[in-house]
Every structure is written in structure tokens, then in C-alpha cells.
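Asker: no sequence on this one, just coordinates:
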């Protein structure tokens, strides 16, 4: 067996870059597309084999340990006899690998409004992704042409490497460097996709936004991701939602939360109110004597749960507003009211954490 360094025309101290340059120079001279002679084909196989060994640091080290001269047949020959030339590493992949591979998964983030979350909705999204090449339909070749069998590995996608070591000849199988392990070579790649079998394209398609989702909820659309190289099956598309802030309403699970400002007179006498909800008007009955921080619950006017037909509640925290500017007439009437009430004078009462703390507790503790 010829010495690999001599085959490439480099010294044993050659750097990886020098080895690569030598291989490229010889490959340009000996490649079957350039030099169709049988002698050049044999030389090209030897050059490729030498480069496969010397370009791999581990293989080069093992080769150097065995020297460039002959050695007694032994350990490696036993492997060749029993495993058909497998040797160390021969238990890996057998035969050529497919050009068709599964595509990558993709993920996009979609912003939705709180209104969209109540019942769910349908949205259109756009994504820049890989789709099947319409010209070659994933074959990677120009229409009317086909891949040709690699003459280096004979279509096997693998080549044998013989390494001389202290144990004798060790024969291993490695991906063919000429066809990259495919077993075939594409002489006329598709111009549209540059031989990839797929192109990038912006797709627009509808998606279902389920009710009850929250920020961070992810949906998986199987087969919605990128088409694979060589027209391989699509990966999956993951959609992550973000629910946008609303100026009036917030949420606690499937309940909607808001506050309602109420005049002092309505708080005293009670009132009927119509409020603009997220899904239409909401009628609210305010009982006389309602206090700031009291909670009014409207059943079934919250958010429809994820994968459910049951809705949460709308919870309204009351905030009684005190007028800051009164006419003299209004002040007189208030004084008359106060004299009739004869309320206790201002005094210290039980400690409370404050109005907003009270509202918070009622929001999150009231069932």
C-alpha cells in the first residue's frame, strides 16, 4: 500500500492546511469530470483515500504509529475475515445515507389581545421558512437528470481505510469523501434550489387561537416547520403566545378583574349601571350602602377555559369617589345631611393594609 504522504506529495510534518491544499490541487487534476482516463480514476481514489486518513487527526495519529512500511497481518485481518472489512468502527452505519432528511422545527411568537382570549379566535400568521422546491420536487437535480453512482465508493457511500498499527492491518469503513456518504453524485444540480431540494419562502396561513391561553402558552403544529433537505418530511412549528396588556381589565386565571368608580350618592342610594365589557355590555346592580373595596361578581362573564366550555367570572372592585369641589348650595345640603346623621366623630379604628391591599385580597381570595 502506497504511503499516504507520498500519494499527496507532502512531508510527514505537513500542516492540515498544507494537506488540504495538496488534495485540492490533485483532485482538480484527477477528478473523473476533468480526466476520464482509467489511470486517473485509480489515482483519484488513492488521493481521496489518503486525504480521508490524513485529514482526520485521530486516523492520522494511528497511521503514523503504524509507520508507512508493511507489517505483519494479524489483528486487523481477523476483523476483515469475520466482519467483512469492518474493523474498528465498522459497526456504524452501513450503506449510503439518504439525501432526504427531516426538516428543522421552528418557533414563532404571536401577540394576542385579551379580547381574543375570551372565546378564542382565528389569526393569520406569516413565517419565513423552507418549502419544497417546485422545480425539482425535492430531487435536487435539474429536471430530466438524475444522480449518478459515485465511482469512488461504487454507490456504497463508504470506503475502506487500512491503517497499519502495532496490531497489524486495521480495516475500517468511513463515509466516502467524494460523494459525502450519499453513494451518488449530482452532476447537474437544480438551479432553483442549488441542489438542496428546498427553497426559502414566506408563507401565510391561518391558525386557531384557543380560548383561555396565557402568556407563554405554546401550541405544536405537527408538520408545520421547515421541509427537510432533499424534500424530506417537515419539522414541527411551535407557536408561543403573548397576551397583551389591557388598560381596563386584567385576569386571575379565567376570571376577569376590573374596578368601577362610583359616586358617593350612588353608593348611598344604590344604582343600576351598564358597563362596557370585553364581550358586550354588562349590567351591574349596586346595592345601597356599598363600600370602597367591596367586590361585585358577575358570574360567567370571564374567560372561557382552555379546552373547556365553562367561563370564569367578572369581578368588579368598587371605588367610591368623594367630590373635591362643591358649590355653596351643595355644601349646605351635605351639612344638613350630616346633622341628620349624627355620625361618630373621626376616630382610630382597626388597622387595615389600605384600600388597594384590600382590593387585592378580595380579588385573589374571594371565591
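Answerer: Ah, there it is. These figures come from a predicted structure and were not determined experimentally. Numbers count the residues shown, from 1 in each chain.

Asker: alpha carbons only for contacts and neighbour counts from here, please
Answerer: Noted.

Asker: report all helices and strands that the longest helix belonging to the chain contacts.
Answerer: In the chain, taking DSSP state H as the definition, the longest helix is helix 38-54. The helices and strands touching helix 38-54, judged by 3 or more CA pairs under 8 Å, 6 or more residues apart in numbering; DSSP states H and E, are helix 4-8, helix 16-30, helix 57-66, strand 158-165.

Asker: deepest of the ones you listed, which one?
Answerer: Ranked by average neighbour count under the criterion mean count of other CA atoms under 10 Å, the helices and strands packed on helix 38-54 are headed by strand 158-165 at a mean of 22.

Asker: burial check on residue 294, number of neighbours?
Answerer: Other residues near residue 294 come to 16 when the count uses other CA atoms under 10 Å.

Asker: next up, the contacts around it.
Answerer: When the contact criterion is CA atoms under 8 Å, 6 or more residues apart in numbering, the partners of residue 294 are 317, 318, 359, 362.

Asker: where's the helix or strand hosting the first one relative to the chain centroid, distance-wise?
Answerer: For residue 317, the host element (DSSP states H and E) is strand 314-321. Using CA atoms, centre = their mean, to the nearest Å, the distance from the centre of strand 314-321 to the centre of the chain it belongs to is 42 Å.

Asker: now the element after that strand, going C-ward?
Answerer: Toward the C-terminus, strand 314-321 is succeeded by helix 328-341 as the next helix or strand (DSSP H and E).

Asker: now do that next one: distance to the chain's middle.
Answerer: Mean C-alpha position of helix 328-341 versus that of the full chain (CA atoms, centre = their mean) differs by 68 Å.

Asker: now swap in stretch 360-367 and tell me
Answerer: Going by CA atoms, centre = their mean, where stretch 360-367 is centred and where its chain is centred differ by 38 Å.

Asker: and what of stretch 271-280?
Answerer: That offset, for stretch 271-280, works out to 41 Å (CA atoms, centre = their mean).

Asker: buried stuff in that stretch?
Answerer: Buried residues in stretch 271-280, counted by 16 or more other CA atoms under 10 Å: 277, 278.

Asker: check it against this one:
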């Protein structure tokens, strides 16, 4: 199922300011918040959709990639295939509220004072998130044109197998935090001229985890993570470009104490092709012909990203002529449209001639057919290319 445009989700224009983006998200978050719409799955889906849109559009770098490449630029290439913002869960969403609503962050939501303080997703406990990882993947032009599957070995922080990521020596070493009673947050009620005000803050004793470790794991020393290696399958969609970034949710560094893993950021690097050059979604090839082949015409074989292709060179073909192989270029990401291959004809002139060849050419020089006859409307190669791509 394809995702909706993020600007449509928030109901804003593409040139909206950061404050307008935040204001639009705040309005939708209040409208569709789970506490305000209990057991309403449609409202919950809209709540998550709005959070995902805000997560992308509020980040200048992600917004720029989204504006240029659409969902594929921020990892939404396969509509739920493991990339991008779609991997957000409720903990990710509620972590945004400290910025949006001015709340205390990690321990509980500022909505608690609005909707009665109901606990969500693990009782409102603060969950740590692992850091993101960034890797570079080099692709040939053929891999970019057809998409690629890569197996990449990544050195990163992985969950400790000895303690299952808990950081504790054993289960008996984990106890409920006495300060917050396991909720990860402490509530304070203060009297004001407007009445009693309830605020929520991260528990200072357990730092929002809701539990305490009395005896640490001997392998990870209470961190819950160790240095390790993981082989990750990466499915890269066709049509990506050099410098584009994809994101795999949950494939970054493991988080301490069984928290949420970070993301894996994949930077695309295009390997230069020996004979083909990419121009947007089109591919350009320089075909060099002898004067004889250009004059008489013949059948030529040219390389394409799909293999070899035969083309017909008409008699009298001029240097600088552009030929087109429709649909032999690079596809657009998440689209059936594909660019073309442009063949630029170059007439090759020999530098060294035998006496016999020179004599033959001297005779041909006097022939009217071998006198230059430029047309009044002849255009340069650059003018032709400009007209073609426009």
C-alpha cells in the first residue's frame, strides 16, 4: 500500500515554515491522540501517520531528500519494506512531544495532563534508543538501473547474548524501581492560582527505565550491548542516484538495556561506467564512426545498461547527430517511467595515411559530394542536447 504525501498528511504547503509544520502536527496529534480516541484504530493510524510526516518534514536534511526523491529518499521506497519513518513506534512518537508541547521528555507524555494520565506502551517508561549507523554502498550503473540486493557486514553494538540485553547478571538482579514504582516517571502536583497542576518528569533514580540492576552482567558490565558484527540484507530499489541516502529502521546500534535499536543510513555511491555516462535518468553514449561508415551507412552495435543493441546508421550521417533508444535509460524510483539512451555520433578522422590512401582522398577532395555543405540551420551539439533534455 502506497504512502500518502507527507504534506497532504499534515495539510500544509511545500513551502511551509518550520513553525507552520510544527503547528499542523500539534493540531493533528491532539485530534487523534490514543487517549482521546480509545480503541479507535483509525485514529491511531492517523496519529502515527502524522508523527511520521512530522519526523521527516521537521528535519531539514530529510525534508530536502523527500522533496527531491519522494518516499524513496527517506527510505519509504517499498511502502513498508523496512526503510524509513514507517518503522516508528509509540515510544518514538511520544519522544517528540518534549519539543512539540514543551513537556518533560522521556517519562510520560504531556498529554497526561490533558487526557487523564493513561499509561501507554510499557507503562510510559522511558526507553533508550541506539545511535544510527552510516555506511556507503557502491553500485554500478547496471545495478542502479535494475535495483540490487546486497549483503553487508556491519561492525556495531549488538545486544549482549549473555544477559539478553538487560545488563543484569540474572533475572533476580533486576528489581522494580522503588521511587517510581516501575513507571519510569514521577508525578508532582502543585497548587497554583488556577488550581492544582500535575506535571510528569523522568524518574531520577532509574533514569526512566522503571527498573534497577543490583548485579551487573559480567560480559557487558551492565550496558546490555557489546561490540559485534551483523550481516544485513539490503534491498536497493532501481533508480537511486549518487549521494542519495536510504534508511533501514532498527538496523543501527543496539540500545542499552534492551531499548530501541538505531537506524542504518545507507549512502549511495555510483561507480563510473567505462563507456556510458548518466545524465539524470538518461544515459549518453559517444559513438565514433569513420568517414566511410558515416557516408555509406551501416549497422552498428552499441552498449546499453541492458546489454548490446544494434542500431542503423543512415548513409550521410553527420557528426554531432543524436540518436535515441527509447526506454533504455535509468528508471525513476518507484515509477514505471524510464529514461532513454542518447547516442552522440562522432566522425573519426585518421591521423596517419599511406601514400595510396592519400592519393585516393586527393581525388575525392575534388568531388562536389565531398565539399562541406553546412545547412543554414545547423546547430551545435550543445544546442541539440539542450533542446533534447528540455
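Answerer: Sure thing, it's come through. Since the structure is predicted, the reported quantities are computational estimates derived from the model, not experimental observations.

Asker: quick one: TM-score?
Answerer: Structural agreement between the overlaid chains, expressed as a TM-score with TM-score structural alignment, normalised by the length of structure 1, amounts to 0.61; 268 aligned residues with a CA RMSD of 3.8 Å.

Asker: equivalent range in structure 2 for the strand holding residue 317 of structure 1?
Answerer: Per the alignment by TM-score structural alignment, strand 314-321 of structure 1 matches residues 341-348 in structure 2.

Asker: now stretch 16-34 of structure 1
Answerer: The aligned range for stretch 16-34 of structure 1 is empty, by TM-score structural alignment.

Asker: before we move on, the earlier item: next, the buried residues of the longest helix of structure 1.
Answerer: Within helix 38-54 of structure 1, the residues that count as buried by 16+ other CA under 10 Å are 40-41, 43-54.

Asker: with stretch 121-135 of structure 1 instead?
Answerer: Of all the residues in stretch 121-135 of structure 1, those buried under the rule 16+ other CA under 10 Å are 129, 130, 131, 132, 133, 135.

Asker: so which of these are in helices?
Answerer: Per DSSP H, the subset of the buried residues of stretch 121-135 of structure 1 in helices is empty.

Asker: before we move on, back to that, which of the contacts of residue 294 of structure 1 map to contacts in structure 2?
Answerer: Checking those against structure 2 (both residues aligned by TM-score structural alignment, their matches' CA atoms under 8 Å), the contacts still present are 317, 318.

Asker: need the buried ones from the contacts of residue 294 of structure 1 selected in PyMOL.
Answerer: Selection of buried members from the contacts of residue 294 of structure 1 for PyMOL, criterion 16+ other CA under 10 Å:
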select buried, resi 317+318+359+362
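
Asker: taking the contacts of residue 294 of structure 1 together, which two end up most distant?
Answerer: The largest distance within these, taken as CA to CA, falls between 318 and 362 and amounts to 11.0 Å.

Asker: which residues do these two both contact?
Answerer: Overlap between the neighbourhoods of residue 318 of structure 1 and residue 362 consists of 293, 294, 295, taking contacts as CA under 8 Å, 6+ apart.

Asker: out of those, who's nearest residue 112 of structure 1?
Answerer: Checking those one by one against residue 112 of structure 1 (CA to CA), the nearest turns out to be residue 295, at 28.1 Å.

Asker: now that closest one: how far from residue 301 of structure 1?
Answerer: 15 Å (CA to CA, to the nearest Å).

Asker: ok, now residue 238 of structure 1?
Answerer: In this view, residue 238 of structure 1 and residue 301 of structure 1 are 30 Å apart by CA to CA.

Asker: neighbour count for these two, which is higher?
Answerer: Just comparing residue 238 of structure 1 and residue 301: by other CA under 10 Å the higher neighbour count belongs to residue 301, 21 against 18.

Asker: hmm, that one is touching residue 314, no?
Answerer: Yes - in this structure, residue 301 of structure 1 sits in contact with residue 314. The criterion is CA atoms under 8 Å, and the distance is 5.2 Å.

Asker: so what sits against both of those two?
Answerer: Taking CA under 8 Å, 6+ apart as the criterion, residue 301 of structure 1 and residue 314 both touch residue 256.

Asker: list the contacts for the residue opposite residue 145 of structure 2 in structure 1 once aligned?
Answerer: The alignment partner of residue 145 of structure 2 in structure 1, by TM-score structural alignment, is residue 118. When contacts are counted by CA under 8 Å, 6+ apart, residue 118 of structure 1 is found next to 211, 212, 302, 303, 304.

Asker: in which helix or strand does residue 118 of structure 1 reside?
Answerer: Using DSSP H and E, the element containing residue 118 of structure 1 is helix 114-119.

Asker: have a look at how far, on average, that helix is from structure 2.
Answerer: Following the fit onto structure 2, the mean deviation recorded for helix 114-119 of structure 1 is 1.1 Å by mean CA distance after the TM-score superposition for structure 1.

Asker: for stretch 288-302 of structure 2, grab the matching residue range in structure 1.
Answerer: In the comparison with structure 1, stretch 288-302 of structure 2 aligns to the range 261-275 (TM-score structural alignment).

Asker: start and end of the matching stretch, how far apart?
Answerer: 11 Å.

Asker: please apply the same query to stretch 132-145 of structure 2.
Answerer: 28 Å.

Asker: quick one: residue 94 of structure 1 from residue 173 of structure 1, how far?
Answerer: With the distance defined as CA to CA, residue 94 of structure 1 ends up 9 Å from residue 173 of structure 1.

Asker: between the two, who's got more neighbours?
Answerer: Per other CA under 10 Å, whichever of residue 94 of structure 1 and residue 173 has more neighbours is residue 173, with 21 against 14.

Asker: please name the nearest non-neighbouring residue to the more buried one.
Answerer: Nearest in space to residue 173 of structure 1, with sequence neighbours left out and distances taken as CA to CA, 6 or more residues apart in numbering, is residue 160 at 4.6 Å.

Asker: could you do residue 107 of structure 1 as well?
Answerer: Across the structure, with CA to CA, 6+ apart as the measure, the residue nearest residue 107 of structure 1 apart from its sequence neighbours is residue 238 (4.5 Å).

Asker: now which residue in structure 2 aligns to the one you found?
Answerer: With TM-score structural alignment as the criterion, residue 238 of structure 1 lines up with residue 265 in structure 2.

Asker: cool, residue 108 of structure 1 as well?
Answerer: Match for residue 108 of structure 1 (TM-score structural alignment): residue 135.

Asker: wouldn't its match be in contact with residue 266 here?
Answerer: Yes - counting by CA under 8 Å, residue 135 of structure 2 does reach residue 266; the two are 5.2 Å apart.
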